[in-house]
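Visitor: need a structure here:
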Amino acid sequence: MRWTIKPKPKQEDINALADALKVDELVAQLLLQRGISTYDEAKHFFRPQLSDLHDPFLMKDMDIAVHRIEEAIANGENILVYGDYDVDGTTAVALMSSYLLSYYPNVATYIPDRYDEGYGVSFKGIDFAEDNGFSLIIALDCGVKAIDKIAYAQQKGIDFIICDHHRPGTILPSAVAVLDPKREDCSYPYDELCGCGVGFKLIQALGSRRGETIDDVIYYLDLVATAIGADIVPITGENRILAFYGLQVINQQPRIGFKAIIDQINKKELTITDVVFIIAPRINAAGRMKHGQHAVNLLTETDMGQALKFAAEIEKFNADRKGLDKSITEEALVQIKENGEIEGFTSVVYHDSWHKGVIGIVASRLIETYYRPTLVFTKSGDKLAASARSVKGFDVYNALEGCADYIEQFGGHKYAAGLTLLEEQYHNFKHQFEKVVKETIEPHLLIPEITIDSKITLKQITPKLMRILKQFAPFGPGNMSPVFIAENVADTGYAKGVGANGAHLKVAVVQQDSYKIDGIGFNLGDKLPLVTGRKPFDVVFSIDENEWQGTVSLQLKIRDIK
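Guide: Got it, this is the predicted structure:
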């Protein structure tokens, strides 16, 4: 691991903010490192307010989208709410359809089949709309690059409203309205919304025209918070407000579908991390293993008995997904070794029988072993389909643009993308991708980095500090949980490996014999020799609470040791 300590802000800025907020210097430093330098900015950060959400009509085409939906309702048209099969797409479809159905009956949902139709707007989906008399499709978390599909719908007299957050191409599709804060000509103040977030702005706008306030749509924020966490968008600005209140909804009055999932796990209060690792994989498992519509059914269900059935079904999908991703990861690791590609700049693997629903997860798993841009391919119809994942600081989307000659279709983000190509182009693509990455990646990006906020001493770790750090949540990109380094600490003789085969490291450390604190390092069991015999070491960690037999104590959640 590369340890990178963030630059310390100027001492006079730290002093000024500490004085203004009546906090100690460490807290002021952490805030300044997050771009918070005034009392007012700190107030907005610690006390997010729904009133600080932006006016949805600041988004380009919002007025047109609202007008077209109002017109459809006035004319009794059938509206199809269409979305991608992942968490962002299915939550967005659940949000938009349940909101519209609360006051208008002619609304149905459509999630494309991952295997039959692939990502985004499909010709099959448009044919379905035509066959069933839908004259307006609202597409969520997809559509901004579906030029030919939208043109096809236009020929059939079907209008499209697009709510997307992916980077548009040079040409926008000929939809009635394209809501995407990443549009070059859109001056909306915050461009990091997820697809469900853009959908929320549309229902906020629709509601405002019906005399509703933000309090009337707060109920939908559990879906938005889940999408924000799962889609790994920055938890800054407007997303921070949406996630903060969405978590409150999840913990205080979750929709029936979420309650059915939460009731199966023993957790009192869910954090954004719990949403990412407990709720999101289950919602995703539906689209991966069976069909994304199962997730929409669960998220829109209002009968608890039925929701529990749906949740049990999704639990089974998730268990199947776990087994598959484990076995495929093992096969892929063998392939990398057998092909003699351990020393390369990329990992590109392919097998025609790998399950398309888990190749994205497998790509992420491979990065845990070989830290470099990774693609996992499988057979999809008469083509090959892949999921791409990247390492911190490297734009895999741009790298794929450098391989466009060999690709049929691709889309995505800086760190995650999907693509299809013809089987005969696989080796050409693989060679070109390695070449592009080798020429453009900075070598240090191939070593995993831990970004450290500050050096501290163990005696600075107090219940008061923990109370303040908890108010930094929800954590995520742009506002990660603070990470610290303590130098020259030693174990008290308690260190041991715990868990299966001693996989995890348990320690009790002191610094200058003054203050003892326990620590746990998950998957750091191999570091045990570094800490035994009271040898001094440096430790990088976040601060955590450990509850044991009703007693809560502070502990180090260890990230690395040197």
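
Visitor: make it CA atoms for all contacts and neighbour counts henceforth
Guide: Will do.

Visitor: and the closest residue to Asn297 other than its chain neighbours, how many neighbours does it have?
Guide: Among residues not flanking Asn297 along the chain, Phe310 sits closest, at 7.6 Å (Cα to Cα, 6 or more residues apart in numbering). Neighbourhood size, Phe310 [other Cα atoms under 10 Å]: 20.

Visitor: could you verify my assumption that Phe310 touches Val296?
Guide: No - in terms of Cα atoms under 8 Å, Phe310 does not count as a neighbour of Val296; the distance is 10.1 Å.

Visitor: and this one, so I can compare the two:
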Amino acid sequence: MNIFYLGKKTLRGNYLSFNDSNNEEIKKVQDSFDLNRLEAILALSRVEGIDKLGNIHKFLNDRISAYMQNVTLIDFEKALERIYIALEKKEKICILGDYDVDGITSTVMWMDFFRAYGIEVEYRIPNRSDGYGHDPDVLKSIDCSLFLILDCGSSQDFYGIQKNTANNSKKDICIIDHHQTANDPNVYAFVNPNRADSDIRTQEEYKNLCTAGLCFIFIYKISEMIEERKKVRQNISPKVFMDLVALGTIGDCMKLSGLNRAYVRYGLQIVSLTKRIGLRSLIDNLGLGNIAAGDVAFYICPCINAAGRIHSSGLAVDLLFTKDSVEAERLSKSLISLNTKRKEMEKKALDEALVKVYKEIHKEIKFMDINNNLEPDKQRDSEEEKIPERDDANNEPNVDSKQKSDNESQSVVIVRDKDWHPGLVGIIAGRIKEKENVPVFVFYKIGNEWKGSARSVKGCNIGAVIHESVLNGLATSGGGHDMAGGVAVNDEKFSEWKNWINQKIHKMNLVPEKIINIDAFLNLNGLNMTNVSKITPFGMGNPYPKIILSNVLMLSVMERGNHIMISVKDEKYKRTFWMFNSKEIAKDILENRYYDLILSLSEKKNHNVIDILKR
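Guide: Have a look, this model is predicted:
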């Protein structure tokens, strides 16, 4: 690393770290895998262990079929055989899904599959206003012999639901989920790679899969069983579900390595060529072309999620399932409209939440840009959101955040309001987390219970923290992943729960990351020639490459709303870039001065500046 960068801060207050690969190592990877230099650098940074070449080969060449052999998921064989029997006997099946993209795509996959074999199937998905999961008592009144509970159910108890009072028939429940839990839901089969009683050595390959990814394994293996046992061709190929698997995996922010990378890499091709009339209509109405992971994450998934957030999850299911082009057009436009409305509602609630946070933590209301730490692609689905200056002296907010002085760091933010919309608290938590860079809980109230969403940072497994609070009798229910979760707390227990959470996370001594990891240096000509397609798709676990355009001359700086459009040149070339949600630093960027630009590279080459360093 050039000594020039040691200890230097960018205009946004970040420090820079640099890839430490040596030229000999880079050249060896280039020659071994036919990569360009930047692709080789990125490949080296994506793998760990002594056998880097072997791990890079696996990273670049993972095949879905390789993961479909010798499945070691607990209860997998039991659930697989039960579903096969239901197919054989033409049993009526009920699917109980979740309201997010993962739950919706999982539900549609099974509906498509069962109907292809002439099975009578019905589904139920709650809206976020209904709360997480399904009421076990409701299952008693549903006339089905097999229930598939998808992307939820792990934290519930279905004990005693074995008989249908109407006809005394047996009910079997199979849960397919991936949320962390220490709970035993008391069901026929419980397939969850993150269940507490699992052996991590046998579940390692599956622990980062979302429910859609797990469901695909089931459908793949059942399809094999049909061919082997019946000696007939499959009625529907598992490959047709790869578009849904890609949506679910990206929408649930799963780590894009191993099987997930294979899922998404192949699935994006299917999305671009999708024969699902509803999905095609949504893509066309959003104005998207060839689909990249960023398009799914920041355009398609928010529209699908908007249905369950502020309306009915059934709209999204209908969109992905419809065979009617007129209906597809109506549904896709409805979802886009709902997402626009969701953003408007989110802005209002976010303003209120941030006012509460800053009055308590910073003891002042600031005119804040809540998006200025987001990745460029994340900003596409964001409005220009600011905290307006306002006088709340006569309206004391209900704030549960620890006070932060100039000499005291904030360990966790906990904020609640009884009137916030259930479909927005997760988004608000994410926005505050990006700004404060600490774990965040945001709550709304139903009856005597506070229900909240959590978003976390590296080093704090928020799902595990929530589970521990449930086991300690402080929360009534909850679960989640490393980086996100949900929790319910009785009103009379809230203060005790809050104090426990504050102490628990404070003891972790989390160090906020203000570091941008730089992969390479390029000039403008090199940037124009850059191709990193062999390393895509980018996302969680495979971050967008960060490069430095070194020592470029600033020709112009123009504010466009909350964004900046800058034009620069080096010795030979000129180029214009966008820097999103950066109005607050525009005054610090001077024309006819030299700077280093930090860029985030995208699959579609619409690269954006994310930070600037003075020369």
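
Visitor: the stretch 451-600 of the second structure: strands as residue ranges?
Guide: 477-480, 484-490, 515-518, 520-522, 546-560, 563-569, 574-579, 594-600 (DSSP state E, counting those that start in this stretch).

Visitor: re earlier: for the residue nearest to Asn297 of the first structure, helix, strand, or coil?
Guide: Under DSSP: H, G, I helix; E, B strand; the rest coil, Phe310 of the first structure falls in the helix class.

Visitor: alignment lookup: it to the second structure.
Guide: In the second structure, the residue paired with Phe310 of the first structure is Leu331, using TM-score structural alignment.

Visitor: now do the end-to-end distance for stretch 579-593 of the second structure.
Guide: 17 Å (Cα to Cα, to the nearest Å).

Visitor: swap in stretch 469-489 of the second structure?
Guide: 10 Å.

Visitor: buried stuff in that stretch?
Guide: Across stretch 469-489 of the second structure, burial judged by 16 or more other Cα atoms under 10 Å covers 469-470, 474-489.

Visitor: contacting residues around it?
Guide: 155, 179-181, 449-458, 460-464, 466-467, 490, 493-494, 496-497, 500-501 (Cα atoms under 8 Å, 6 or more residues apart in numbering).

Visitor: if you set the cut-off to 7 Å instead, what comes out?
Guide: 155, 179-181, 449-457, 460-463, 466-467, 490, 493, 497 (Cα atoms under 7 Å, 6 or more residues apart in numbering).

Visitor: for the buried ones among those residues, write the corresponding PyMOL selection.
Guide: Buried members of these can be picked out in PyMOL with the line below, counting by 16+ other Cα under 10 Å:
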select buried, resi 155+179+180+181+449+450+451+452+453+454+455+456+457+460+461+462+463+466+467+490+497
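
Visitor: the counterpart of Met508 of the second structure in the first structure and Phe345 of the first structure, how far apart?
Guide: Aligned counterpart of Met508 of the second structure in the first structure: Thr440 (TM-score structural alignment). Going from Thr440 of the first structure to Phe345 of the first structure by Cα to Cα gives 10 Å.

Visitor: which one of those two has more residues nearby?
Guide: Phe345 (22 against 12).

Visitor: for Val391 of the first structure, give me its contacts.
Guide: Contacts of Val391 of the first structure by Cα under 7 Å, 6+ apart are 371-373.

Visitor: typo on my end, it should be Lys504 of the second structure
Guide: Counting by Cα under 7 Å, 6+ apart, Lys504 of the second structure has no contacts.

Visitor: quick revisit: and the match of Phe310 of the first structure, how far is that from Lys451 of the second structure?
Guide: Taken as Cα to Cα, the span from Leu331 of the second structure to Lys451 of the second structure is 30 Å.

Visitor: got it, and Gly478 of the second structure?
Guide: For Gly478 of the second structure, the distance to Lys451 of the second structure - Cα to Cα - is 9 Å.

Visitor: over to Arg330 of the second structure?
Guide: 33 Å.

Visitor: Pro193 of the second structure pairs with which position in the first structure?
Guide: Under TM-score structural alignment, Pro193 of the second structure pairs with Pro181 in the first structure.

Visitor: hmm, Cys194 and that match touching each other?
Guide: No - between Pro181 of the first structure and Cys194 there is no contact under Cα atoms under 7 Å: 9.8 Å.

Visitor: neighbour count: these two, which is higher?
Guide: Legend: neighbour count by other Cα under 10 Å for Pro181 of the first structure and Cys194, higher for Cys194 (31 against 26).

Visitor: over in the second structure, tell me which residue corresponds to the more buried one.
Guide: So Cys194 of the first structure corresponds to Cys210, using TM-score structural alignment.

Visitor: for its match, what are its contacts?
Guide: Cys210 of the second structure neighbours (Cα under 7 Å, 6+ apart): 102, 178, 248-249, 252, 254.

Visitor: that older thread, need the contacts of Val391 of the first structure in TSV (columns: neighbour count).
Guide: Below are the contacts of Val391 of the first structure laid out as TSV (neighbours: other Cα atoms under 10 Å):
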residue	neighbour count
Tyr371	20
Arg372	24
Pro373	29
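
Visitor: out of these, which comes closest to Gln471 of the first structure?
Guide: Gln471 of the first structure lies nearest to Tyr371 out of those, by Cα to Cα, at 32.5 Å.

Visitor: redo the contacts of Cys210 of the second structure as TSV? Include distance to Asn70 of the second structure, secondary structure and neighbour count.
Guide: What follows is these, written out as TSV (distance: Cα to Cα, whole Å; DSSP: H, G, I helix; E, B strand; the rest coil; neighbours: other Cα atoms under 10 Å):
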residue	distance to Asn70 of the second structure	secondary structure	neighbour count
Asp102	25	helix	28
His178	19	coil	26
Gly248	24	helix	28
Thr249	22	helix	27
Asp252	26	coil	21
Met254	23	coil	19
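
Visitor: nearest to Ala429 of the second structure, of the residues you listed?
Guide: Asp252 (15.5 Å).

Visitor: what does that closest one align to in the first structure?
Guide: Aligned partner of Asp252 of the second structure by TM-score structural alignment: Asp231.

Visitor: same check, this time on Val415 of the second structure
Guide: Checking with TM-score structural alignment, Val415 of the second structure has Val349 as its match.

Visitor: which residues touch the closest residue to that match other than its chain neighbours?
Guide: Spatially, and ignoring its direct neighbours in sequence, Val349 of the first structure is nearest to Val376 (5.1 Å; Cα to Cα, 6+ apart). With contact taken as Cα under 7 Å, 6+ apart, Val376 of the first structure is in contact with 348-350, 359, 363, 386-388.

Visitor: burial count for the match of Val415 of the second structure?
Guide: 20.

Visitor: equivalent analysis for the one 10 residues further on, please.
Guide: Look at Ile359 of the first structure: counted by other Cα under 10 Å, it has 25 neighbours.
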